[in-house]
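> Next input, structure requested:
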Amino acid sequence: MIVTVTANPSLDRTIVLDAPLQPGAVQAAASTREDAGGKGINVARVLAAAGASALAVLPLAEGDPYGTVLTAERLAARTVPVAGHCRANVTITDPAGVTTKLNLPGEMPSADELTALQNAVVETAEGARWVVLAGSLPPGVPDDFYAQVITAVRERWGAAAPRMAVDASGPALAAVVARAHPDLIKPNDDELAELTGVSLDAADADVDALTDANDLAQAAARLGRALVPAKVGAALITLGGRGAVLVTPDGAYAAVPPPTRVRSTVGAGDSSLAGYLLAESRGADPAACLVSSIRHGAAAASLPGTMAPRPGDLPTADIAVAHL
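Here you go, the predicted structure:
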């Protein structure tokens, strides 16, 4: 089983335009949809669609409209009672796949609510292969909350503790890397640069501008090696349409997705992480895990809103993996 944790869930409203967004103008929308969002929820949704055992842990108030949407999806979840309602995020997508997002901060949880969430994660971690800590933290939550959760899980379950994956950014990612040695992190290129304090351009002194996918992959691998294995067990670095890089203690691997008609990039990174976890849980080697990650990320980008790609949505074209 894979447990996902969404500390700051969001009710995602996606608006699809039939023309480019015009700030300050009045535009008609072509369609709209509403999804139970949040990175951990997105990961669990993809896992469940592939037939994997997944359990989503999240805070949820009684009567919150988010609960109605989540229940309709029939996603296995453990909810922790809180007073505040989930935030709402708005995504606007145009025909070219250009995405504009407006994310609200969410409610500030009480100390007791935060403790209850951590305790729920520790309990559900029993027997799991992975625990995935994903997404932003609510206002007022300490930057090291994910690090605290990892420590609590490992102290409770010892040698039987699950592997810990983190998909976060900014101070939350920096704190968990500095204090908790997660088994996997999944930054994108901007998050990796912020984490290491080195831009990808500076990581590759041989090029003036990293416009080539191979140059970008080489630079990402250099920064990843500075973290693996000293600070993290492995790093899955997503590069958008230019692919992804997987850095492990045994080597670094890179691949690019097949041509994809992008409809919405929302949730593509979450799907990439889910694709990696699916393959890893089935015993795949690092190269195969990276291919699975890229297939799922590309499939998510080809779907509207935060729709979870199903096995039939995955691109079937060959994906070559380079050993960097």
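
> make it CA atoms for all contacts and neighbour counts henceforth
OK.

> any chance you could map the helices in the stretch 201-324 of the chain?
Secondary structure of the stretch 201-324 of the chain (DSSP state H, counting those that start in this stretch): helices at 213-225, 268-281, 286-301.

> Following up with a second sequence; could you model it the same way so I can compare the two?
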Amino acid sequence: MIITVTLNPAVDQNISADQLVFDDRAYILDTFESAGGRGINASRVIHSFGGKTLAIAFSGGESGTHFEQLLKKYGFPAEFVRMKNAIRHNLAITDKQGLSVKLNERGPDLSGPEVEAIAQLVIKRLPKAKWLMLCGSLPPGVPNDFYSQLIEAARKEGVKTLLDTDSDPLTLSVEAGPTVVTPNQSEAERLLGRALLTRSHFIDAAERIREMGSENVLLSLGARGAIGCTPNHVYEAIPPRVDAVCPIGAGDAMAAAFTWAMTRGKPFADAIRWGVAAGTASAMLPGISYPTLDQTKDIYKRVEIKPVS
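Purely as a prediction, here's the structure:
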């Protein structure tokens, strides 16, 4: 089983428009709501691929009730820690040309007992897991080293960990030695304090991040694919050229498919290939949508994976 943890879930409002431009009107073509958060998105992909997943998340307020109702439609099990404050709302707008805007609320303030409650729930479920995915931002009130605590707990149970976060939580938690960390280009730039512009920059960044503590690194580069770094090898995954409609959520799909492949005993390089295929397939879909296994297989056949000398 793959456990996903979402400390800052949301009700996502997804809007498709004819165009996104300044100083001119745009028309809404479609709108729908979904249960969101990086871990929730990862569980959606894993479940659609036939994998076994458990989503653990906070919930609270009227928005939390609505979030739980939306989540039931996806068909995978979820467990919640109830909190006093309501969970956040996010807004995503995409147009027919592939432009997108994502506006996220910071999230509710959490109390110490609430944070401890979700930590204990995760630890209680670890014995039945193969992987633990720690996904997304930390809402106010959660210590920046919170993911580090769960990485340590997972290690004691022999559970592998994937870390997918940003800023201070990423800086502190990568030092705890997760099995793999999956920053995108912007997150890696903030982590390393410098711009990444060229292929050699990306390769060097993946190696430097691994040296910071993570056993392996999967650096997501959007349409340019990904760089994977292990203690002994560096790989480059190059996706096919496609018409991207909405890149929002592609990184979540990549992390999920990578973890799913690893649980199926795939080699690290092949798991990267699956991850890039899922991220690419996700970007081809309208709104915040996630690919099926068949859609991902079609892209997987066209993803080039090669070692970097």
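
> just to revisit the earlier point, residue 232 of the first structure: which of the helices of the stretch 201-324 of the first structure is closest?
helix 213-225 (9.4 Å; CA to CA).

> Can you give me the neighbour number for residue 116 of the first structure?
Using other CA atoms under 10 Å, residue 116 of the first structure has 16 neighbouring residues.

> Okay, it and residue 11 of the first structure: tell me how far apart.
22 Å (CA to CA, to the nearest Å).

> One more: residue 97 of the first structure?
As defined by CA to CA, residue 97 of the first structure lies at a distance of 21 Å from residue 11 of the first structure.

> And those two? Which one has more around it.
Set side by side, residue 97 of the first structure and residue 11 show more neighbours around residue 11, with 22 against 19, by other CA under 10 Å.

> List the residues that contact the more buried one.
Counting by CA atoms under 8 Å, 6 or more residues apart in numbering, residue 11 of the first structure touches 34-38, 66, 86-89.

> which stretches of the stretch 51-200 of the second structure form helices?
Applying DSSP H, counting those that start in this stretch to the stretch 51-200 of the second structure gives helices spanning 61-72, 112-125, 146-156, 167-174, 185-192, 199-211.

> As a markdown table, the contacts of residue 11 of the first structure with neighbour count and distance to residue 15 of the first structure would be great.
As requested, the contacts of residue 11 of the first structure are exported to a markdown table (neighbours: other CA atoms under 10 Å; distance: CA to CA, whole Å):
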| residue | neighbour count | distance to residue 15 of the first structure |
| --- | --- | --- |
| 34 | 17 | 9 |
| 35 | 20 | 12 |
| 36 | 24 | 15 |
| 37 | 28 | 15 |
| 38 | 25 | 17 |
| 66 | 23 | 18 |
| 86 | 25 | 19 |
| 87 | 19 | 17 |
| 88 | 18 | 13 |
| 89 | 21 | 11 |
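
> would CSV of those residues with distance to residue 250 of the first structure be doable?
Compiled in CSV, these are given as follows (distance: CA to CA, whole Å):
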residue, distance to residue 250 of the first structure
34, 42
35, 39
36, 37
37, 35
38, 32
66, 42
86, 41
87, 41
88, 41
89, 39
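
> Please identify which of these is nearest to residue 240 of the first structure.
Nearest member of the contacts of residue 11 of the first structure to residue 240 of the first structure, counting by CA to CA, is residue 38, at 18.8 Å.

> What separation do you get for the aligned partner of residue 292 of the second structure in the first structure and residue 122 of the first structure?
Residue pairing (TM-score structural alignment): residue 292 of the second structure is matched to residue 310 of the first structure. Taking CA to CA as the measure, residue 310 of the first structure falls 29 Å from residue 122 of the first structure.
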